[in-house]
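Peer 1: following is a predicted model, sequence given first.
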Amino acid sequence: MSQAEETTTSRVGQLYDQMAGFESDNFSGDHNMHFGYWDTANDTWPLERAEERLTELMLEKLQARPNDRVLDIGCGMGTPAIRIANSVGGEVVGITVSHEQVKRATARADAEGLSGRVSFRYADAADLPFEPASFDAVWALESIIHMPDRLQVLREIARVIRPGGRVVLTDFFERAPIPEQKRAVVNKFRSNWVIGPMVTIDDYPRLVREAGLRLVELSDISGQVMRRTLEGIAQRIANDRKTIDASLGSDMADDLSLSDLIEVWELGYLLVVAELPADGT
């Protein structure tokens, strides 16, 4: 691992260590901290339901079967991993570079009686501590966004997944070149949240292919995700601003809101589905 990658890993870990206690106790009752998904413009459900809907969508795409072993890269507080285990069965292993998230996610799995099937550990996605072909499916919900080298992460995923296994991930991308007048807002977001290099939708077929995977689906779901999520997060911050300021400080509260990104339509959201070819091609 390069020094730059080590620095990024450390910064991401520190960010989520800081967020873990606050998120668990105050910000999100279901311990989700990811974007939401609304199927149509007519859907009126709140952000909390939209977060669940995105998890449901990814489960549909994952096509995991009972008794499968699933790797959750960037497991957060453990909500998606627990959802996978309860919906599909089998075993789920979650990894994160936040020690605090490992501790809290493990406690949640234990409290739900899943300690034998759901586990969490500290690990870097660019250097997975698992044997080759040891998972049937891999899930990465808003975690590859932090990776300095997406190709290396995808290669590691291809190494640990079994032939025929599916990979489902989400990523931020540039739908169009970011105008100069919006660049400062995007750069601030990337710095505050330790976001890796920006990609375009056209980068993914090459990344997936060079990693040894086969692309199944590549969807721009920005319209179903971005604006309403950003507006929902801004409202959450406004509703709980005093608590956030007291817990994390006003600067962190401003960083959390992401409201400056609402008008940056050029920043999009990708859903990627790939698989390791079973026939060796």
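Peer 2: Done, it's in.
Peer 1: contacts and neighbour counts: CA atoms only from here.
Peer 2: Noted.
Peer 1: packing partners of the host helix or strand of Glu48?
Peer 2: In this structure, Glu48 sits in helix 47-62 according to DSSP states H and E. Applying 3 or more CA pairs under 8 Å, 6 or more residues apart in numbering; DSSP states H and E, one finds that helix 47-62 makes contact with strand 161-174, helix 222-239.
Peer 1: helices along the stretch 51-200 of the chain, start to end?
Peer 2: Along the stretch 51-200 of the chain, counting by DSSP state H, counting those that start in this stretch, helices occupy 79-88, 99-111, 150-160, 180-192.
Peer 1: which of the ones you listed sits closest to Ala274?
Peer 2: Ala274 lies closest, by CA to CA, to one member of the helices of the stretch 51-200 of the chain: helix 150-160, at 9.8 Å.
Peer 1: put this beside the first:
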Amino acid sequence: MTQQPPPAGPADPPDGPAPPDLPERVARVYGEFDLSTVPAFAGGFINFGYWTGLPGPADRELTTADRVRSEEDLYRLVLGTFDRPRGRTALDVGCGRGLGCALALREFGLEPVIGLDAHPDQIARARDANADLLPAAGGSPGRLEFLLGAAQRIPLPDGSVDCLFSVEAAQHFRDLPGFAREAARVLRPGGRLALTTFFARTRAAARALPELLPPYADGLDVPHVVDEVAASLTAAGLREVRVRPIGDGVWEPYDRYMAQQPELRDDEWPRRYLTAYETGLLDYYLLTAAAG
């Protein structure tokens, strides 16, 4: 059984037009398919997880609870880069079901938190999953809200956000320089950006990845090169751009978890990410930067 989106093929046409700004493959995976419901992404989060903070011996068998904790801990790693976050306005670009937004509000005191996603189905799911945190109809602005919009056209005024974060979404962005410019625009002077996802290590690696990993071949993901991503942030006017590889806390434990779950271990292609990491094609990165 496939626990992550099956590779697209001739028998996999889109059902109706893709939402604006979304390739058909992205529209279907996050719409009809609803990636957040598959067992490989336990708990409704959609990320590979950051596994270094799990309790117990490093070689113990990993559980579903560990999988959920790893996904939450990836958000905690990102949000932990913000200095004195309590009471500061935050924007999550590519928020999915908004579970990371709720975590930012609950554990870090960021407020208000705005979740942005380009897929209308994800915005609907986020509003449903976090209904208790949303303002009442006609009421005053709440602590949490969700907006439909693209990363390269953020529907917020200039200088309206203190903290901007994005967790495992930028691999879908077709226009990363556009996102970088928008991030620089909406951040207040002194605001901070924190971005984490997987990127190709070199241009040669970017060319090789579609041969190994179907999401790059079928249009779900874009093999952005990490140095070029960092350069885009700098070119947009952000400063103090820092790149931290964190793959040693992602790929091997994620693959070990997959191997230990009977319903997941036969999903061969998702486990090629460890191969891509070990052969130097890609890694997982945490990028941070400051505005103005």
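Peer 2: That came through fine. Everything numeric in this text was worked out from a predicted model, so none of it was measured.
Peer 1: now stretch 123-135 of structure 2, how far from the chain's geometric center?
Peer 2: Between the centre of stretch 123-135 of structure 2 and the centre of its chain there are 19 Å (CA atoms, centre = their mean, to the nearest Å).
Peer 1: let's have the helices of the stretch 51-200 of structure 1 in CSV, adding mean neighbour count.
Peer 2: Listed next are these as CSV, based on neighbours: other CA atoms under 10 Å:
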stretch, mean neighbour count
helix 79-88, 20
helix 99-111, 20
helix 150-160, 22
helix 180-192, 13
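Peer 1: save the ones you listed as CSV, and put in distance to Trp265 of structure 1 too.
Peer 2: Shown next, in CSV, are those (distance: least, CA to CA, whole Å):
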stretch, distance to Trp265 of structure 1
helix 79-88, 27
helix 99-111, 31
helix 150-160, 23
helix 180-192, 10
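Peer 1: which stretch among these comes nearest Asp260 of structure 1?
Peer 2: helix 180-192 (6.5 Å).
Peer 1: of the helices and strands packed on helix 47-62 of structure 1, flag the one that's most buried.
Peer 2: strand 161-174 (a mean of 22; mean count of other CA atoms under 10 Å).
Peer 1: same for that one, what does it pack against?
Peer 2: helix 47-62, strand 135-140, strand 267-275.
Peer 1: let's see 10 Å
Peer 2: helix 47-62, strand 69-73, strand 135-140, helix 150-160, strand 214-220, helix 222-239, strand 267-275 (3 or more CA pairs under 10 Å, 6 or more residues apart in numbering; DSSP states H and E).
Peer 1: starting at the chain centroid, how far to it?
Peer 2: With CA atoms, centre = their mean, you get 11 Å for strand 161-174 of structure 1.
Peer 1: what stretch of structure 2 does that strand fall on?
Peer 2: Using TM-score structural alignment, strand 161-174 of structure 1 lines up with residues 187-200 of structure 2.
Peer 1: that stretch vs structure 1, average offset?
Peer 2: For stretch 187-200 of structure 2, the mean deviation from structure 1 after alignment is 1.1 Å (mean CA distance after the TM-score superposition for structure 1).
Peer 1: next, format the helices and strands packed on helix 47-62 of structure 1 as a markdown table and append distance to Pro66 of structure 1.
Peer 2: Compiled in a markdown table, the helices and strands packed on helix 47-62 of structure 1 are given as follows (distance: least, CA to CA, whole Å):
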| stretch | distance to Pro66 of structure 1 |
| --- | --- |
| strand 161-174 | 14 |
| helix 222-239 | 29 |
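Peer 1: closest to Arg49 of structure 1 out of the ones you listed?
Peer 2: helix 222-239 (11.0 Å).
Peer 1: by contact count, what packs against that closest one?
Peer 2: Checking 3+ CA pairs under 10 Å, 6+ apart, helix 222-239 of structure 1 ends up next to helix 47-62, strand 161-174, helix 241-248, helix 250-257, strand 267-275.
Peer 1: export the ones you listed to JSON lines and tack on distance to Ala211 of structure 1?
Peer 2: Formatted as JSON lines, these follow (distance: least, CA to CA, whole Å):
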{"stretch": "helix 47-62", "distance to Ala211 of structure 1": "19"}
{"stretch": "strand 161-174", "distance to Ala211 of structure 1": "12"}
{"stretch": "helix 241-248", "distance to Ala211 of structure 1": "39"}
{"stretch": "helix 250-257", "distance to Ala211 of structure 1": "33"}
{"stretch": "strand 267-275", "distance to Ala211 of structure 1": "11"}
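Peer 1: out of these, which gets nearest to Phe22 of structure 1?
Peer 2: Closest among these, using CA to CA: helix 241-248, at 6.9 Å.
Peer 1: give the other helices and strands that that closest one contacts.
Peer 2: Packed next to helix 241-248 of structure 1, using 3+ CA pairs under 10 Å, 6+ apart, are helix 3-22, helix 222-239, helix 250-257.
Peer 1: rerun at 7 Å
Peer 2: Where contact means 3 or more CA pairs under 7 Å, 6 or more residues apart in numbering; DSSP states H and E, helix 241-248 of structure 1 is not packed against any helix or strand.
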